[in-house]
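**Q** here you go, sequence then predicted model.
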Amino acid sequence: MQLSTHDIRHRWIVVTGLFFFLAINFADKALMGLAAEPIMRELGLTHTQFGRIAASFFLLFSLSSLLVGLLSDRVKTRWLLLAMAVVWSVSQAPLLLAAVPTTLVMSRILLGASEGPAYPVAIHSLYKWFPDAERTLPTALLTIGAAFGAGFIAPVITAIILYFGWRAAFLALAVVGLVWSAIWLAIGREGPLESAGDRAPGAQVAEAASLEEKIPLRVLLLSRTCLGCNLSGFAAYVVLALSTIWLPSYLVRVAGYSLMQVGWIVVLPAFGQMVMAPLLGWWSQRLMKRGVASRHARGTLGAAAVVLSGSALLLMPVLPPGAGLIAAVTVGFSLASFAFTTGVALAGEVVPASQRGGVLGINICLTTLAGLITPAVMGQIIDVAGDALTGYRLGIALAGGFAVVAGVASACLVDPAGDRRRFACLASTCARIGAIPTTFVRNTHE
């Protein structure tokens, strides 16, 4: 299917709307880390207690990613995105009435439930506007939106916290979310490429999504590509959780920076993401146009980003405050997120369009479990270590080592072309015993 001139123009308006959607989403995530020190001080929380409160954000995050992801195969993404933005804005209101640990936990749980499906649904919406061969770059732009929210808004949030208190920062982001909702109501609509079989002329990637019949969900989830992408995505989310929850405190407690200085330092990883995500996305698409298999153009490239990120985290505990530490922070917390871009693009190659929203939701559900585990584990490590500084350093080092191992394993696993061949073989076998309609076999081999 060829897009009209109007559709080609409007799809970039949609990309802009989704960019700011994810920017607000990640600003909400980053706020908890930036406000960690005043919250712990005012509420009298230990690191373990704060880690558990921060982790409560992810209590329903993964489950809602799964459920809303499955729902996105049946409900227009325009309305799902609008509903999420309204709910996450309203969820922050109770903190203005009673800022106590219980209220904070309930607010974070509701916020996490409404923000959990944001990325997969935004990607599902995006893919209705771009054929497979053109998806890597716009997907990278959405990743930049997340970086913009997590980093470039940080100095503003920090200033609000310092001058007006951390409650005012929550209120400001709630208002911004409602403003976005009003704008999206005017510009948001569904893309014309409902079938992922719509590809740009000359596209080299043959999507499994061109199949008319569904592939068993278990087969999709246990494919090498999904397993590899989920492994690197889980590691990348460990890094993301550390960045949004514990990195500001690390820079204050271990490196001795002031909260205002930290607000500017965390801009650097965001800037790194905003530079590297489109650059790596462009490089990935260029490699594919030159005939490089997506296993390497997407899979190996995304896994390498996770490995480099983990290596930088391993260096952080041994570096003194200064340029070296800031460089390690920038590299460590800017590269791993590219695995999210390559992960959804690779899933788009092997997952039928009619199942894409659900599978993306399940994959996000699995990878974001890292958000539930990491903050609490890090808080526990800090409290049980001989001293807080040792705990901070140990936690960062363990996360870095895990990212290196996971990235290497992911690069070895990802194989979209091989998975499509296995799906075709399975379809042929099942058709012979009458388990799958013959139309599935015919379409698989076309």
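**A** Perfect, I can see it now.

**Q** only C-alpha atoms for contact and neighbour calcs from this point on.
**A** Noted.

**Q** please name the nearest non-neighbouring residue to Ile109.
**A** Phe57 (4.6 Å; C-alpha to C-alpha, 6 or more residues apart in numbering).

**Q** second structure for comparison follows:
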Amino acid sequence: MTMATTMRGERNRLLETRWYYIVLVTAAIAVSYFDRQTISVAIAAIQHVIPISEQQFSYLQTAFLLAYAVMYVAGGRLLDRIGTRRGFLLIMLWWSLACALHGFARNFTWLLGMRFLLGMGEGGAFPAATRVVAEWMPREQRSTAMGLINAGTAFGSVLAPPLIGALILNTGWRSVFFVAGAIGMAWTLWWTLSYRNNPATLTMSTQDARLLAEKLSLREIVGVRSVQVLVFAKFMSDSAWFFLLFWLPKYLYDARGFDIKHVSYYAWIPYAASGVGSFLGGYFSAQLLR
């Protein structure tokens, strides 16, 4: 009876730890989407100080996405080599600093460079999040966990328009980037104090998959049929998602005549819907797998 109670208590503690780490990672993903929204929501205020044409605005987003795409691959390799705890810490420190440095911009070139650096940091976020899920969650719960983490993208995007709008109206656009960077730094402290790598809880199949991935070259990984299917799906979904993410606020400013206050009122709505879809998609995937 005592042994059974002890075992039950250990299982409950393990369950709580697993989901605590998922919440921790969800918060990081929310911060990342808040950070990448900063310039889109603040662009109207920035243009009063730094002239930015439509073409130049597109270059800012392209710089972010180029670095982001490269670091999806490179960030995953980095995490495989130095581990989840150190890797995620380094990634968050990098992108938080890059975000804060936007606030010192005096010209378009500075903003372009900082957007590139921000993309480099944020490109490693989802590989790191996926590693946390693989290390801690049993297979039948992973899609639910990833659904919750994906909902974090919407949470950050929902918060961005009203909070950024309030900061601009009260303290100016530069403070947006300083506050966003500070939030990221606070998360790194939370992560450092809370997260521990836990390879002992990995399933044998996950350990085998990690060992195999470390031996395979990038060309061999890309040659795997399931990888190609997932890359294609990601290409089709993200092209639409990032277009909405980066251009919706500017469309509301330029085409619909919204001011900062009205963008903060309405720009969050599509992202709220995506959050519901992200969580439900993960939950129903888990149900189908069962």
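**A** Perfect, thanks for sending it. If you're wondering where the values come from, they're calculated on a predicted model, not measured in any experiment.

**Q** could you tell me the TM-score of the two chains?
**A** Here the TM-score for the pair of chains, by TM-score structural alignment, normalised by the length of the second structure, is 0.87; 280 aligned residues with a C-alpha RMSD of 2.5 Å.

**Q** quick one: the helices in the stretch 1-150 of the first structure, in order.
**A** 5-34, 36-43, 47-56, 61-71, 77-90, 94-97, 101-115, 118-127, 136-147 (DSSP state H, counting those that start in this stretch).

**Q** pipe the ones you listed into JSON lines and attach mean neighbour count and distance to Leu178 of the first structure per row.
**A** Below are the helices of the stretch 1-150 of the first structure laid out as JSON lines (neighbours: other C-alpha atoms under 10 Å; distance: least, C-alpha to C-alpha, whole Å):
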{"stretch": "helix 5-34", "mean neighbour count": "20", "distance to Leu178 of the first structure": "10"}
{"stretch": "helix 36-43", "mean neighbour count": "15", "distance to Leu178 of the first structure": "25"}
{"stretch": "helix 47-56", "mean neighbour count": "23", "distance to Leu178 of the first structure": "23"}
{"stretch": "helix 61-71", "mean neighbour count": "24", "distance to Leu178 of the first structure": "20"}
{"stretch": "helix 77-90", "mean neighbour count": "21", "distance to Leu178 of the first structure": "6"}
{"stretch": "helix 94-97", "mean neighbour count": "14", "distance to Leu178 of the first structure": "16"}
{"stretch": "helix 101-115", "mean neighbour count": "22", "distance to Leu178 of the first structure": "14"}
{"stretch": "helix 118-127", "mean neighbour count": "25", "distance to Leu178 of the first structure": "15"}
{"stretch": "helix 136-147", "mean neighbour count": "25", "distance to Leu178 of the first structure": "18"}
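
**Q** save those as a markdown table, and put in distance to Leu185 of the first structure too.
**A** Output for the helices of the stretch 1-150 of the first structure, formatted as a markdown table (distance: least, C-alpha to C-alpha, whole Å):
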| stretch | distance to Leu185 of the first structure |
| --- | --- |
| helix 5-34 | 10 |
| helix 36-43 | 34 |
| helix 47-56 | 30 |
| helix 61-71 | 19 |
| helix 77-90 | 7 |
| helix 94-97 | 25 |
| helix 101-115 | 18 |
| helix 118-127 | 15 |
| helix 136-147 | 19 |
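
**Q** Arg218 of the first structure: which of these is closest?
**A** helix 61-71 (14.5 Å; C-alpha to C-alpha).

**Q** mean per-residue distance, the closest one versus the second structure.
**A** Its matched residues in the second structure lie on average 1.9 Å from helix 61-71 of the first structure after superposition (mean C-alpha distance after the TM-score superposition for the first structure).

**Q** find me the equivalent region of that helix in the second structure.
**A** Mapped onto the second structure using TM-score structural alignment, helix 61-71 of the first structure covers residues 68-78.

**Q** that concludes my questions; thank you for your assistance.
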